[in-house]
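K.L.:
What shape does this take:
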Amino acid sequence: MANNKGTTCSKVQSHEMLPVQILEKGVFRFDCSVHDRNNASPSISFKNSKHRDTPITNCHVNPTYTPTFECDMGEQRVNIKLPSGTSFYGTGEVSGQLERTGKRIFTWNTDAFNYDVETTSLYQSHPWILAVLPDGKAFGVLADTTRRCEIDLTKESNIKIIAPSSYPLITFGPFSSPADVLMSFSRAVGNYGSLHLSFPVDLNIFYVST
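P.N.:
Next up, the predicted model:
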């Protein structure tokens, strides 16, 4: 793994992100550098912000997929390459089909009166992707930021997230099914219907597991 301890996302970089396991087995937080990890803003996505910032030490596994990043002009650009044939869901309130594969979505709330199938920003913004792998397993990705994000799913089996730097990336799994990913995700951010205002999940992804 590249040594990113001095990386501050102030100039173009190309490295693997640094993982630390949090919350429970299979859940990882990734940052561009130790500096970025130590100076990240508190999470408003997690039900308990401390859970995102506290490594767990009783489980020693390595992440299956490690994101890479580049930083340029104040933007953090993250890429995660997944197996060929992966399909994508989630991404918040977006018009059109439930499956988001091939789409580019912007998490930027708008009063989208009279929207159509081409509208990619509606009333809620959730930088969350549920990836269903070709073997039936599933993988979740959360960009833990309140800033405007571009979620680019146009490249086959690849997730690209662009937002003002820097922000932690949280991954869930891969687990055996979409339902297992969503259960792990809900333990992080809270259950649907709670009063946790920053709950970063859209109802659409729950249809995947029904």
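K.L.:
make it CA atoms for all contacts and neighbour counts henceforth
P.N.:
Fine.
K.L.:
Nearest the geometric middle of this protein, what residue?
P.N.:
By Cα atoms, centre = their mean, the chain has its centre lying nearest to Leu142, at 2.1 Å.
K.L.:
Next one: that one relative to Ser41, how far apart?
P.N.:
15 Å (Cα to Cα, to the nearest Å).
K.L.:
didn't the residue nearest to the centre of the chain look like it was pressed against Ala131?
P.N.:
No. The criterion here is Cα atoms under 8 Å, and Leu142 misses it with Ala131 at 11.3 Å.
K.L.:
Wasn't Met183 part of a strand?
P.N.:
No. Read with DSSP: H, G, I helix; E, B strand; the rest coil, Met183 is helix and lies in no strand.
K.L.:
which of the residues in stretch 49-62 are buried?
P.N.:
51-53, 55-56 (16 or more other Cα atoms under 10 Å).
K.L.:
Next one: the residue of the chain positioned farthest from its centre from His126, what distance?
P.N.:
Distance from the C-alpha centroid of the chain peaks at Asn114, with 28.9 Å (Cα atoms, centre = their mean). Applying Cα to Cα, the value for Asn114 to His126 is 21 Å.
K.L.:
Here is the second sequence; please produce its structure so I can put it next to the first one:
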Amino acid sequence: MAEYEGMTVTSDVKSGNMVFEPILEEGVFRFDCSADDRNAAFPSLSFVNPKDRETPIMTTDKAPSFTPTFECVLGQQIVNLQLPAGTSFYGTGEVSGQLERTGKRVFTWNTDSWGYGPGTTSLYQSHPWVLAVLPNGETLGVLADTTKRCEIDLRQESTVKLVAPSSYPVVIFGPFPSATDVLISLSHAVGTVYMPPKWSLGYHQCRWSYDSDARVREIARTFREKGIPCDVLWMDIDYMNGFRCFTFDQACSPQ
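P.N.:
Model (predicted):
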């Protein structure tokens, strides 16, 4: 018998330490609930080369520094990774609030959050990823390799808790000496972004929205008059005809 989110469960419950195998490169481990779960897992949409997640490397005999535990209840896979006291957490994707996520609970279930505030935990992108900084300065990354709704619960002291429909692999990067090392290793798995054009790195002015092209030109002229650098002016949806994409309202169209 187990209890989860206030519900008492009398059906069979699987639990225990997750099984692991080294993948990708030194210090990176894939964890699954069992060998059967590993074989039944969906292909990775996180790895730029999905085969990297499926192929163990044979050049290391090292064991992981930390091994998560799991519990499967009502079709949910609950993963807990206990880390040393004093660990701080970052990451969790596009979420409002402070950079540090210690003590937070985030859901990778996104909405059009036009009126979001400091407590909004679902914005426009899902990244089931946690960056953990240990008390000794070493850092590790935790990736729940699932596209389904995932709860990332960092409210318990120095514990990463992941809840998503079973089954899914968890990939741990490190611990490595620094956060930079972890992110470099992560980039070997998920790839890197293209070098952006220089203009895209400047100041972008955006609001919802401008009533006319004349108002946009006025904003641009005011930036120049005040000597404020501005590379891009963004318009939201008011320029559209009936808010329909790829259309222009007559009052807003350039003359």
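K.L.:
Do you know the score for how well these two fit?
P.N.:
The TM-score (TM-score structural alignment, normalised by the length of the first structure) is 0.86; 185 aligned residues with a Cα RMSD of 1.1 Å.
K.L.:
returning to that earlier point: helix or strand for the residue farthest from the centre of the first structure, which one?
P.N.:
Per DSSP states H and E: Asn114 of the first structure is located in neither a helix nor a strand.
K.L.:
residues contacting Lys25 of the first structure?
P.N.:
59, 61 (Cα atoms under 8 Å, 6 or more residues apart in numbering).
K.L.:
Which stretches in the first structure count as helices?
P.N.:
34-38, 49-53, 178-189 (DSSP state H).
K.L.:
Between those, which shows the greatest average number of neighbours?
P.N.:
helix 178-189 (a mean of 20; mean count of other Cα atoms under 10 Å).
K.L.:
just to revisit the earlier point, kindly reformat the buried residues of stretch 49-62 of the first structure as CSV containing distance to Leu169 of the first structure.
P.N.:
Below are the buried residues of stretch 49-62 of the first structure laid out as CSV (distance: Cα to Cα, whole Å):
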residue, distance to Leu169 of the first structure
His51, 14
Arg52, 10
Asp53, 12
Pro55, 14
Ile56, 17
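K.L.:
Out of these, the closest to Gly90 of the first structure would be?
P.N.:
Distance to Gly90 of the first structure across the buried residues of stretch 49-62 of the first structure (Cα to Cα) is lowest for Arg52, with 20.8 Å.
K.L.:
That closest one contacts Phe46, doesn't it?
P.N.:
Yes. Counting by Cα under 8 Å, Arg52 of the first structure touches Phe46, with 6.9 Å between them.
K.L.:
Common neighbours of the two, please.
P.N.:
Contacts common to Arg52 of the first structure and Phe46, judged by Cα under 8 Å, 6+ apart, are absent.
K.L.:
on that earlier part again, so for Leu142 and Ala131 of the first structure, which residues contact both of them?
P.N.:
Taking Cα under 8 Å, 6+ apart as the contact criterion, Leu142 of the first structure and Ala131 have no common neighbours.
K.L.:
What range does stretch 117-128 of the first structure cover in the second structure?
P.N.:
With TM-score structural alignment applied, stretch 117-128 of the first structure matches the range 118-129 in the second structure.
K.L.:
List the buried residues for the matching stretch?
P.N.:
With burial defined by 16+ other Cα under 10 Å, the residues of stretch 118-129 of the second structure counted as buried are 121-123, 126-129.
K.L.:
how about Ala214 of the second structure, secondary structure?
P.N.:
helix.
K.L.:
what about it, how many residues close to it?
P.N.:
Using other Cα atoms under 10 Å, Ala214 of the second structure has 15 neighbouring residues.
K.L.:
Tell me the counterpart of it in the first structure.
P.N.:
Match for Ala214 of the second structure (TM-score structural alignment): no aligned residue.
K.L.:
what residues are up against Ala214 of the second structure?
P.N.:
No contacts exist for Ala214 of the second structure under Cα under 8 Å, 6+ apart.
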